[in-house]
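*Asks:* coords please:
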Amino acid sequence: MRIHSLPTQLINQIAAGEVVERPSSVVKELVENSFDAGAGQITIDIEQGGARLIKIRDDGCGIIKEDLPLALSRHATSKIATLKDLEQVASMGFRGEALPSISSVARLTLISRTQDSDCAWKINADGAEPDFDIQPAPHPAGTTVDVRDLFYNTPARRKFLKAEKTEFAHIETLIKRMALSRFATGFTLSHNQREILNLRPAATDIEQEQRIAGICGSAFIENSVKIDFEASGLKLTGWVGLPTFSRSQQDMQFFYVNNRLIRDKLVSHAVRQAYQDVLFHGRQPVFVLYLTLDHVLVDVNAHPAKLEVRFREGRLVHDFLFSALHRSLADVRPEHSISRQPEPESMPVRPGPDSKSVYSNPYNNPAQRQASLPLHVEEAVKTYALLYPQPEQKQPQSRETPPLGYAIAHLHNIYILSETATGIILVDAHAAHERVIYERLKQQFQTGSVPSQPLLLPVKIKVSSTEADLAEQEHEFFSSLGFELNRSGPETLVLHSTPALLGSTDMDTLIRDVLADISEHGLSPRLQEQSNHILSTIACHGAVRAHRRLSIDEMNALLRDMEKTERAGQCNHGRPTWIELSTRDLDKFFLRGQ
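*Replies:* Below you'll find the predicted structure:
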């Protein structure tokens, strides 16, 4: 067949295949145009999930009459002019394909007015017109794009649309995500003449947190850490959830680069690494994060729908993100999570409008606890809070009660019960001690000085020949961990010394577990990542075992260590190490003030 030029409408429809996947794709392109126009308020009206109508109005700068035909022409834009502009794109759109692509698969009407114009101008398009008829129309300053009957002329694509409810759910999710990128912009979203969202501009920190809470839920703000980190020309701000506030899916992960919502493997890996040893296995962190950097350092022209970007210095960005998040999570200490409420005497608990909620859910404020209490622990707390076991033990005299308080009892030889200035704390002794040992081992290992202590009697360990070969091969690595481990036969190892932090533990099992870790994960070249896993295994073996009775002095020593230890709120496996019950919670148990 002869080579021939394609019709204009077919060209636009082919382009639309990349840009317009479903109604939410149209909304995304048009709202981004409103962003670029400097809109302070954007109104989105949807009918039948977007299949019948998508109407978006903004109060932006508008388009002059002479430029309206160009706005509906392919590869025409006001946002870039040269290759240099393309290499440092600061706008959301820049290809000039959105409006002509949309008009080729729908009936589009564009109405716009600039601030200094006497009236607005209207233009209609369906992707096929060689010329456009421009008519005057009433309209305030700004732009309205009216898109009707999406895919009316491409019935095969219309058949792929999901149910109305599903398509609108995609639009609602999209608007929420876009609203998180522009706090200064107000958003109104309606479906079938019913208002669904009404988000006012958020200028102050409180208003921004209110918008976050309205979209992600109030529990997110109450269980998150605010980030503000800057280095090497990069800036990271936003909120990251505490490790104990996680989800089973990645549905509450929002990452913006220069206010553009993106999905990026490099970013995902940096976040996973930051949460590596504080998040319970199988759980997903939650975050709303904003990375700001020079536009020259990021290529936003890497994906047709602009959902992915390419960083020019990927390693720098990765390490910056990891360092910022890792440090922010490490800096969360008990004093940041303990309730800061006045004592009940100065602020009595008064009955609320629904006193029955005291019985159904006494923990109705997620900010005042680290995790929900199991029922059997809840009952134990009620009992011990009244009886205060071991009353003969006196608390150390101090002008100020430390964040985790002073130990009162060792419940079931597992949990430490501690009294604080604002309530009581329950600590999983093994999990907490495990984290303390782990962090100390990491610090010692990183400085190359893990103290070692000799054993009174060497320990012979029977292993397989493969394990013995591995132990001999990694002799220097074991030495760097504080172990003096030698091979004395084809299937025998002899242990002469251990890390001083471990104390007494089952060395036979510990060495086998460490060998298993090395066998599974290997070592070089990524020594740091794998060594942390091995150090975690060692810490788990060295931590105080459950059901071992602790004295009051031992428990208080552990509480003080926790207060000085990074990431003390979770054990090495991501489980919470402590929870709090405030005096207000205790009053609710016993209906005090009701």
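*Asks:* every contact and neighbour count from this point should use C-alpha atoms.
*Replies:* Will do.
*Asks:* how close does residue 31 get to residue 13?
*Replies:* Using C-alpha to C-alpha, to the nearest Å, residue 31 is found at 21 Å from residue 13.
*Asks:* what about the strands in the stretch 101-250 of the chain?
*Replies:* 107-113, 120-125, 134-137, 142-148, 186-191, 194-199, 224-231, 234-241 (DSSP state E, counting those that start in this stretch).
*Asks:* now the first one against strand 120-125, angle please.
*Replies:* The reference is to strand 107-113. Calculated by axes from the mean of the first three to the mean of the last three C-alpha atoms, to 10 degrees, strand 107-113 forms an angle of 160 degrees with strand 120-125.
*Asks:* the inter-axis angle of strand 107-113 versus strand 142-148?
*Replies:* In terms of direction (the same axes, to 10 degrees), strand 107-113 departs from strand 142-148 by 170 degrees.
*Asks:* from the contact counts, what lies against strand 107-113?
*Replies:* Applying 3 or more C-alpha pairs under 8 Å, 6 or more residues apart in numbering; DSSP states H and E, we find strand 107-113 packed against strand 120-125, strand 142-148.
*Asks:* most tightly packed of those?
*Replies:* Among the helices and strands packed on strand 107-113, ranked by average contacts under mean count of other C-alpha atoms under 10 Å, first place goes to strand 142-148 (a mean of 24).
*Asks:* for comparison, sequence B:
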Amino acid sequence: MSARRIQQLPPQLVNQIAAGEIVERPASVAKELIENSLDANARRIDIEVELGGKRLLRIRDDGDGIPYDQLPLAVSRHATSKIRDLADLEKVRSLGFRGEALPSIGSVSRMLITSRARDAEHAWALRLEGRSPDADPEPAAHPVGTTIEVRDLFFNTPARRKFLRTDGTICRYIQELVKRMALSRFDVGFSLRHNGKPVVQAPAAESDPARDKRLSSLLGSAFVEQALRVDAEATGLRLSGWMALPTYSRSQADLQYLYINGRMVKDRVATHAIRRAYHDVLFKDRHPAYVLYLDIEPEQVDVNVHPTKHEVRFREGRLVYDFLFRTLKRALEQTRPEAPAIASVAPPAPRPEGVLSHSAGSSSALPQRPSPTTPMSLPLQEARMLYGESAGERAQQSGPAGSPATATDWSHRPAAEAPPAGAAPPLGYALAQLHGIYILAQNAEGLVLVDMHAAHERIVYERMKKQLQTDGVASQPLLVPVRVEVSLQEAGAAEEHAEAFSTLGFELDRVGPNVLLVRRVPVLLKDADAEQLVRDMLSDFLANGSSGRLQEAINHVLGDMGCRSSVRANRRLTVPEMNALLREMEQTPNSGQCNHGRPTWTALSIPELDRLFLRGR
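*Replies:* Sure, this is the predicted structure:
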């Protein structure tokens, strides 16, 4: 059989092939057109959809518009106003730049473009039906801006149309897209209508209250109420936005929005760094929730690695990874039992100021109430051993305003006697213990409930982590070195990151091209599977340039130790001992969650208590 001759593909087929990369579903069309509107300086974008976008997808904006003589050029391949040369491509600042969207969409639909430039007397319209335009633009009535109608998507490629899902499913994709776009540009108003009914209404939000209102309407008020506001800058990077408290974790990764220079992306390096920052405080297999904006110099990120521009590549991936991880981890560690719930986080360098926050309620199940047991007092000396001597002394020797201990010191009050609410610290002063599980305290706002075992578990855990950081990771030699057969890449990674392994208590020797010997392991992990742990760490190093696998394993062991050594349920504490625990919680990082991610405390304000009992009605 003779070889087939090489020939040039016809333009229409070229555009349809390009459409296969760019136009997956109506939401893909909406994304490209909305990005064009944003690049055209639009301040309002209205989207109308019929039958999920299969019949009609109309995007209207009030942007700069397209001049008459540039309309035919706008629908030709590789024609764009956003880049001129290689230097522009290396520092792309616009959302679109390939010049393929309009011709690709026009090749698989019936498309009408109506646009009026700001200095034009009237608008012009250009029509495409599955091919290049056959006629010149015609005069039309239209305000300044552009409207693009896409009808009968995939009408000339029926095989593609068969793969489209139901109208409701397709519309949900578009709704999620508009939500993501609305979260990326608070200064632009967005609206979405499906079959004539409003689905999304997001007016422009310039002020902080307006932004919070938009967040509440798009993501729910609970996210705003239980989020930390992040704003940090270092080494040419800036991270801003909102990160939810661990108690607002999700069963799925459905509330995670990351924007790089205003572009919504799904980046593996950044996602792994964020996930690792939450690792120590999340409950089981829960997922964090966040809306984060990373600003980086355009020449430090390559956005030209995927046709849909969903993926990026960082020039200094390790720098970005460390910045994200350390900034978010520091923000979580510095949350304290203080108001307000939304606060700012300082940059990782120089040393940041404290972050103000409070732990809100959670839907996570609390422990079952145990059967009554005989009260057992915990001596104050034991409380000092468990909670730290300084905490015990503070609880016994200082009053609510820092005054010297007196006969009426709060730590010596009877459990039934409530101290005045005016000068109480964030977690207040203990009133009583409930069923040997919960501490009831009163602060300036109302009532505080503390799970004493979960709270002390976190205190002990953080204390052991701090001691480990100070003294380093102790390691021990293996009587019989563990042989690990690896790939050439993994062996190279082991040599490249030998110092990191050594710092974490491992000693590895490369004794062959594909063979490693594990000679020393951390004492805390002496019973772990050394071979599997090394393989996992090497995989992380190859994928992300760093690994938190070993630290996570050590933290898991410390967490178990902290759980076993913490004060147990049904242990009756005296008022001074309960106050010592509360004061220690106020000084402990991540004290809003136990080692397993469960909440350690919650609060009810006086207005909330009044509503429970219908007071004032």
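*Asks:* follow-up on the earlier one: turn the strands of the stretch 101-250 of structure 1 into JSON lines, including distance to residue 249 of structure 1.
*Replies:* Formatted as JSON lines, those follow (distance: least, C-alpha to C-alpha, whole Å):
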{"stretch": "strand 107-113", "distance to residue 249 of structure 1": "37"}
{"stretch": "strand 120-125", "distance to residue 249 of structure 1": "42"}
{"stretch": "strand 134-137", "distance to residue 249 of structure 1": "48"}
{"stretch": "strand 142-148", "distance to residue 249 of structure 1": "34"}
{"stretch": "strand 186-191", "distance to residue 249 of structure 1": "26"}
{"stretch": "strand 194-199", "distance to residue 249 of structure 1": "24"}
{"stretch": "strand 224-231", "distance to residue 249 of structure 1": "17"}
{"stretch": "strand 234-241", "distance to residue 249 of structure 1": "14"}
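*Asks:* residue 312 of structure 1 is nearest to which of the ones you listed?
*Replies:* Nearest of the strands of the stretch 101-250 of structure 1 to residue 312 of structure 1, taken as C-alpha to C-alpha: strand 234-241 at 12.9 Å.
*Asks:* just after that closest one, pick out the following helix or strand.
*Replies:* Using DSSP states H and E, the helix or strand that follows strand 234-241 of structure 1 in sequence is strand 253-257.
*Asks:* where in structure 2 does that next one align, residue-wise?
*Replies:* Using TM-score structural alignment, strand 253-257 of structure 1 corresponds to residues 256-260 of structure 2.
*Asks:* likewise stretch 165-185 of structure 1?
*Replies:* Taking TM-score structural alignment, stretch 165-185 of structure 1 hits residues 168-188 over in structure 2.
*Asks:* swap in stretch 562-578 of structure 1?
*Replies:* Aligning stretch 562-578 of structure 1 against structure 2 (TM-score structural alignment) gives residues 585-601.
*Asks:* structure 1: which residue goes with residue 310 of structure 2?
*Replies:* Under the alignment (TM-score structural alignment), residue 310 of structure 2 pairs with residue 307 in structure 1.
*Asks:* so that match touches residue 261, yeah?
*Replies:* Yes. The pair residue 307 of structure 1 and residue 261 passes the contact test of C-alpha atoms under 8 Å, sitting 7.0 Å apart.
*Asks:* settle it for me: which of these two has more neighbours?
*Replies:* Taking other C-alpha atoms under 10 Å, residue 307 of structure 1 and residue 261 do not tie; residue 261 has more neighbours (21 against 14).
*Asks:* what about the match of stretch 562-578 of structure 1, how long is it end to end?
*Replies:* 10 Å.
*Asks:* next one: stretch 299-310 of structure 2
*Replies:* Using C-alpha to C-alpha, the end-to-end distance of stretch 299-310 of structure 2 comes to 17 Å.
*Asks:* do stretch 133-153 of structure 1 as well
*Replies:* Stretch 133-153 of structure 1 has an end-to-end distance of 21 Å (C-alpha to C-alpha).
*Asks:* what do you get for stretch 557-574 of structure 2?
*Replies:* End-to-end distance (C-alpha to C-alpha), stretch 557-574 of structure 2: 30 Å.
*Asks:* for it, grab the matching residue range in structure 1.
*Replies:* With TM-score structural alignment as the criterion, stretch 557-574 of structure 2 aligns to 534-551.
*Asks:* okay, now the counterpart of residue 69 of structure 1 in structure 2: neighbour count?
*Replies:* Counting by TM-score structural alignment, residue 69 of structure 1 lines up with residue 72 in structure 2. With neighbours defined by other C-alpha under 10 Å, the count for residue 72 of structure 2 comes to 16.
*Asks:* any idea how far residue 72 of structure 2 lies from residue 112 of structure 2?
*Replies:* 12 Å.
*Asks:* do the same with residue 245 of structure 2
*Replies:* Residue 245 of structure 2 sits at a distance of 46 Å from residue 112 of structure 2 (criterion: C-alpha to C-alpha).
*Asks:* more crowded one of these two?
*Replies:* residue 245 (30 against 18).
*Asks:* gap between the lengthiest strand in structure 2 and the chain center?
*Replies:* Across structure 2, the strand with the greatest residue count (assigned by DSSP state E) is strand 475-485. Put simply, strand 475-485 of structure 2 sits 38 Å off its chain's centre (C-alpha atoms, centre = their mean, to the nearest Å).
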